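[1] Sharing a sequence plus its predicted fold:
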Amino acid sequence: MSRQLSMIRDVDRHKDGTVTIGCWLHNKRSSGKIQFLQLRDGSGFIQAVVVKSEVAPEVWEAAGKLTQESSLYVTGTVREDSRSKSGYELTVTGVEIIQISSDYPITPKEHGVDYLMDHRHLWIRSPRQRAILVIRAQIIRAIQQFFDERGFHLVDPPILTPSSCEGTTNLFHTKYFDEDAYLTQSGQLYMEAAAMALGRVYSFGPTFRAEKSKTRRHLIEFWMIEPEMAFVTHEENLEIQEQFVSSIVQSVLAHCRRELEVLERDTSKLEKIQAPFPRITYDEAVEFLQKNGHEFEWGEDFGAPHETAIAEQYETPVFITCYPTEIKAFYMKPDPDRPEVVLCADMIAPEGYGEIIGGSQRIDDPELMEERFAQHELSKEAYQWYMDLRKYGSVPHSGFGLGLERTVAWICGLDHVRETIPFPRLLYRLYP
């Protein structure tokens, strides 16, 4: 039998009208002659009230049978209710059970993290996890909208590659028939090729790092957004990045207020995220750390404690620019006035969330790129196609990469990135 269903998020359109909702029972309580059903349908939550004296006996009986996560169709009248978080309540006139759930493993009591991760396929039904995933989806929409409105083209680089983007060894190896292949850790080099064809491009896809890390900031499989832009310099690159991040945060504030409330996120901190962002050089960052009790030498890379100490000085993200050439990737363009540093920047999120963007102007001089290949002992055969980009119409160009999960963690105010993706892949977790 076909039926016209409404969504919980749209009940405000049906004030004082009758709707039918396909849903699950999140929770239930009873005062004897009244049953209060907490319902969810993926789009939101609503309380439905079943009054014994106002419904048929079979409706009251069906409501009484419902257990946590049972599935059902509920018909009722939409009533305005200022006490409800959604502003509305459902006065039930009909209940049709689809399935009675028994022994649902995630109860309202406290569960350990490992237990919840083992039941991640069910944990994502909870209000908190749903809120995070809704915000993640809004961030993705905001990202696509930002680039689409500015004339960028979405390009999909390969996931299987014959070599590493940054010359690292933290790659997942596989066989590509009779050849060696790796799961991508970045689509950047391919995006540079796409930028030479389409001008301004971005990719949005999964990347993989075989790092044996267990920190709260790291995932084995995560999603990256990687724009590349022809005829764009280092300074222009920074301006685009700060506009980009500002627009993402403001979009979440505009569309996900309820979800941020569920997470108890301090939105006053997010409201301050407006471009432009402060900038400090690597030199200034080193000087600050040394003055504030950190043992740190020029030429080292920053760790999480260093990034946190620097970020605590600001209420918005901060750029750290011009890192030493020796600790950055082979493709980054040296500063013409000071070749021991490169025209790059990391964007450090506030509140201790660390680097969310890394970017740079890329080397466009073919001779310098040849030198870099020799210094990093890279295979010319494997990278010949990349060298061709400097051989045939080389231009100044820049790009960056934003890690989606770290960005979600920061905007949501989460303690660990494992909650930012539906099914996280961690060092010791490949299930479910």
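    Arrived safely, thanks for sending.

[2] CA atoms for contacts and neighbours, from now on please.
    Noted.

[3] secondary structure element for M191?
    When elements are assigned from DSSP states H and E, M191 belongs to helix 188-198.

[4] What number of residues are in the vicinity of Q38?
    For Q38, the number of neighbouring residues by other CA atoms under 10 Å comes to 18.

[5] wait, doesn't L116 sit right on I124?
    No. Taking contact to mean CA atoms under 8 Å, the distance of 9.5 Å between L116 and I124 leaves them out of contact.

[6] rewinding a little: report all helices and strands that the helix holding M191 contacts.
    With contacts defined as 3 or more CA pairs under 8 Å, 6 or more residues apart in numbering; DSSP states H and E, helix 188-198 has these neighbours: strand 200-208, strand 221-230, helix 380-391.

[7] now the ones you listed as a markdown table including mean neighbour count and distance to I140?
    Output for these, formatted as a markdown table (neighbours: other CA atoms under 10 Å; distance: least, CA to CA, whole Å):
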| stretch | mean neighbour count | distance to I140 |
| --- | --- | --- |
| strand 200-208 | 22 | 9 |
| strand 221-230 | 24 | 10 |
| helix 380-391 | 14 | 29 |
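
[8] Tell me where the stretch 151-300 of the chain has helices.
    Residue ranges of the helices in the stretch 151-300 of the chain, as given by DSSP state H, counting those that start in this stretch, are 188-198, 234-255, 257-262, 267-270, 282-291.

[9] Go through the ones you listed and name the closest to T169.
    Between T169 and those, the shortest separation by CA to CA is 16.9 Å, and it involves helix 188-198.

[10] Test my guess that C344 contacts Y323.
    Yes. Counting by CA under 8 Å, Y323 is a contact partner of C344 at 6.7 Å.

[11] Among those two, which residue is more densely surrounded?
    When C344 and Y323 are compared for neighbours, C344 comes out ahead with 30 against 24, by other CA under 10 Å.

[12] so what's that one up against?
    For C344, the contacting residues are H234, T321, C322, Y323, M332, K333, G358, G359, S360, Q361, by CA atoms under 8 Å, 6 or more residues apart in numbering.

[13] quick one: which of the residues you listed is nearest L426?
    The closest of the contacts of C344, once distances to L426 are taken by CA to CA, is G358, at 22.2 Å.

[14] three-state assignment of that closest one?
    G358 falls in the strand class when you classify it by DSSP: H, G, I helix; E, B strand; the rest coil.

[15] Take this one as well and set it beside the first:
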Amino acid sequence: MTVNKTTIAEVYKYVDQEVKIGAWLANKRSSGKIAFLQLRDGTGFIQGVVVKSEVPDEVFQTAKSATQESSLYVTGVVQKDERSPFGYELLVNGIEVIQQAVDYPITPKEHGTEFLMDNRHLWLRSRRQHAVMKIRNEIIRATYEFFNEQGFVKVDPPILTGSAPEGTSELFATKYFDEDAYLSQSGQLYMEAAAMALGKVFSFGPTFRAEKSKTRRHLIEFWMIEPEMAFYEFEDNLKVQEEYVSHIIQAVLKNCKLELHTLGRDTSKLEQIKAPFPRISYDDAIKFLHEKGFNDIEWGDDFGAPHETAIAEAYDKPVFITHYPTAIKPFYMQPAKDREEVVLCADMIAPEGYGEIIGGSQRIHDHGLLKQRLEEHGLSNDAYKWYLELRQYGSVPHSGFGLGLERTVAWISGVEHVRETIPFPRLLNRLYP
């Protein structure tokens, strides 16, 4: 009889049938009469049950002697299991060892963070890390789904650039043959050019910040989703942002129930995240913080993590902080019509202390004003000649934003540190593995 070869994720198709699965042994426990194998194959985790009285002796001995993270082919009958969050288990009748692992370093006991980071290539195999990566993947899938459904075109901006969108202080510099070049900290300027050609565009790619920060919210290399939209003004931009974030939250709730359960995430907090989102102006945020006892901040200062957290705690959804002072924001942001000292921008602050996940604004579309802003920021007109030309040839009001993937994954997953939300994190003192 032919045995169905399948994956753990698809065993539900074969209830009461015999299947063969290629898997790794994540953990096990056994007595004299029964062995419980925690099996994983990349698509999920399932318990394999080996009953001594029902299998040949060599199968039971193989089950008892198999070591953590050994690779196996396991055959058995799929059974429903109401006690399991997964809903199924495997009644094992055959085991073939592919490779017997020896002295796997990450044992079921507690390990320190540095040890786990040194072994990140192996730590990824754990049930918790598997769940975070699956949620990350679902957010990426839902991102493409949302923007494709909304008529956006995916565009890939360069990673090596000759200029910096927000100055060079936090950029990694390199040589591009005989020229200076930088690793991109944002694809935004290039996406503006693409929006003038294609209307509504989005990018998804790595960005780099040479920022010497050790907080739980910061990475040196991280991934950004950056949409830009021609003929979209400030209010249009906020609407897209809140609809997009609502979409990815609902997608994770629908498609990652098991992963959220594995992480112990309180999903009731996510279930209420639906557009529209509340807003507070920078002016009102300063007043609010003073009322809360934050006397260290004055109008014209940027917000730190404690300030953002205090504001976020007043709401049960992400909140937009809008109309920041012109002086503390990048050169390309459009000033408000009636108040040139503030710009048409917004930061979206996630609940539960996860901080800013989106920064966006309406972009300056007037050639003269943009040229003035470049000069005020000490930026070279030659380096930004192409960017200025976007305002010479059919300039239109346009807007965009950037969502930091890792912070968003951390918030939705409920994990504390962004280092767990990217497969191989690059931190201030870590370039290995």
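    Looks like it arrived, so ask away. In this text the structure is predicted, and so the values were computed from the model without any measurement.

[16] ok so, going back, if we go by neighbour counts, what in the helix holding M191 of the first structure is buried?
    Of the residues in helix 188-198 of the first structure, Q188, L189, Y190, M191, E192, A193, A194, A195, M196, L198 count as buried by neighbour count, 16 or more other CA atoms under 10 Å.

[17] Kindly report the same for stretch 104-122 of the first structure.
    When burial is assessed from 16+ other CA under 10 Å, stretch 104-122 of the first structure yields the following buried residues: I106, L116, M117, R120.

[18] Tell me which residue of the second structure matches up with the third one.
    I take that to be M117 of the first structure. Residue-level alignment of M117 of the first structure against the second structure, with TM-score structural alignment as criterion, gives M117.

[19] which ones are touching the residue nearest to its match when sequence neighbours are not counted?
    The shortest distance from M117 of the second structure to any residue other than its chain neighbours is 7.7 Å, reached at W123 (CA to CA, 6 or more residues apart in numbering). Under the criterion of CA under 8 Å, 6+ apart, the contact list for W123 of the second structure reads I106, L116, M117, Q129.

[20] how close does W123 of the second structure get to Q68 of the second structure?
    W123 of the second structure sits at a distance of 13 Å from Q68 of the second structure (criterion: CA to CA, to the nearest Å).

[21] follow-up on the earlier one: host element of the match of M117 of the first structure?
    In the assignment (DSSP H and E), M117 of the second structure maps to helix 113-118.

[22] Need the contact partners of that helix.
    If you take CA under 8 Å, 6+ apart as the criterion, helix 113-118 of the second structure is touched by I106, W123, Y432, P433.

[23] ok now stretch 4-17 of the first structure, how far from the chain's centre?
    Offset of stretch 4-17 of the first structure from its chain centre (CA atoms, centre = their mean, to the nearest Å): 30 Å.

[24] and if you look at stretch 171-188 of the second structure?
    On CA atoms, centre = their mean, the centre of stretch 171-188 of the second structure falls 24 Å from the chain's centre.

[25] what's the burial count for the residue nearest to P278 of the second structure when sequence neighbours are not counted?
    With CA to CA, 6+ apart as the measure, V319 is the residue that lies nearest to P278 of the second structure, at 5.1 Å, once sequence neighbours are left out. V319 of the second structure has 25 neighbouring residues, counting by other CA under 10 Å.

[26] Quick check: V319 of the second structure vs S246 of the second structure, distance?
    Taken as CA to CA, the span from V319 of the second structure to S246 of the second structure is 13 Å.

[27] Repeat that for D296 of the second structure.
    Using CA to CA, one obtains 34 Å as the distance from D296 of the second structure to S246 of the second structure.

[28] So which of the two has more stuff around it?
    S246 (20 against 9).

[29] For that one, list the residues it contacts.
    Under the criterion of CA under 8 Å, 6+ apart, the contact partners of S246 of the second structure comprise I273, K274, A275.

[30] Now for the second one, how many residues are close by?
    Think K274 of the second structure. Look at K274 of the second structure: counted by other CA under 10 Å, it has 17 neighbours.

[31] quick one on the thing from earlier: out of the contacts of S246 of the second structure, the closest to I8 of the second structure would be?
    I273 (31.2 Å).

[32] Make sure the closest one is actually in contact with K317.
    Yes. I273 of the second structure is in contact with K317 according to CA under 8 Å; the separation is 5.6 Å.

[33] could you dump the helices and strands packed on helix 188-198 of the first structure to TSV with distance to H153 of the first structure?
    Below are those laid out as TSV (distance: least, CA to CA, whole Å):
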stretch	distance to H153 of the first structure
strand 200-208	5
strand 221-230	9
helix 380-391	19
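
[34] Quick one: closest of these to T168 of the first structure.
    Nearest to T168 of the first structure among these is strand 200-208; the distance by CA to CA comes to 12.3 Å.

[35] Against P334 of the first structure, how distant is the nearest residue to D301 of the first structure once chain neighbours are set aside?
    Setting aside the residues directly before and after it, D301 of the first structure is nearest to I327 in space (CA to CA, 6+ apart), at 6.9 Å. Applying CA to CA, the value for I327 of the first structure to P334 of the first structure is 12 Å.

[36] Any idea how many residues pack against R362 of the first structure?
    Close neighbours of R362 of the first structure, defined as other CA under 10 Å, add up to 26.

[37] what sits against it?
    The contact partners of R362 of the first structure, by CA under 8 Å, 6+ apart, come to Y331, M332, K333, P396, H397, S398, G399.

[38] how does it look with 10 Å?
    Residues counted as contacts of R362 of the first structure (CA atoms under 10 Å, 6 or more residues apart in numbering) are 192, 228, 232-234, 329-334, 342-344, 369, 395-399.

[39] How about Y314 of the first structure?
    The neighbourhood of Y314 of the first structure, defined by CA under 10 Å, 6+ apart, consists of F277, P278, I348, A349, P350, E351.

[40] so the third one sits in a helix?
    No. Under three-state DSSP, I348 of the first structure falls outside any helix and is assigned strand.

[41] ok so, going back, right, and the residue nearest to D301 of the first structure touches Y282 too?
    No. Under the contact definition of CA atoms under 10 Å, I327 of the first structure does not touch Y282, with a separation of 11.8 Å.

[42] Give me the common contacts of those two.
    In contact with both I327 of the first structure and Y282: G299, D301, V341, using CA under 10 Å, 6+ apart.

[43] Selection in ChimeraX covering whichever of the residues you listed are buried, please.
    One line in ChimeraX is enough to select the buried members of the shared contacts of I327 and Y282 of the first structure, burial here meaning 16+ other CA under 10 Å:
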select :341
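
[44] of the shared contacts of I327 and Y282 of the first structure, closest to D81 of the first structure?
    D301 (55.0 Å).

[45] Helix, strand, or coil at the closest one?
    With three-state DSSP as the basis, the three-state label of D301 of the first structure is coil.
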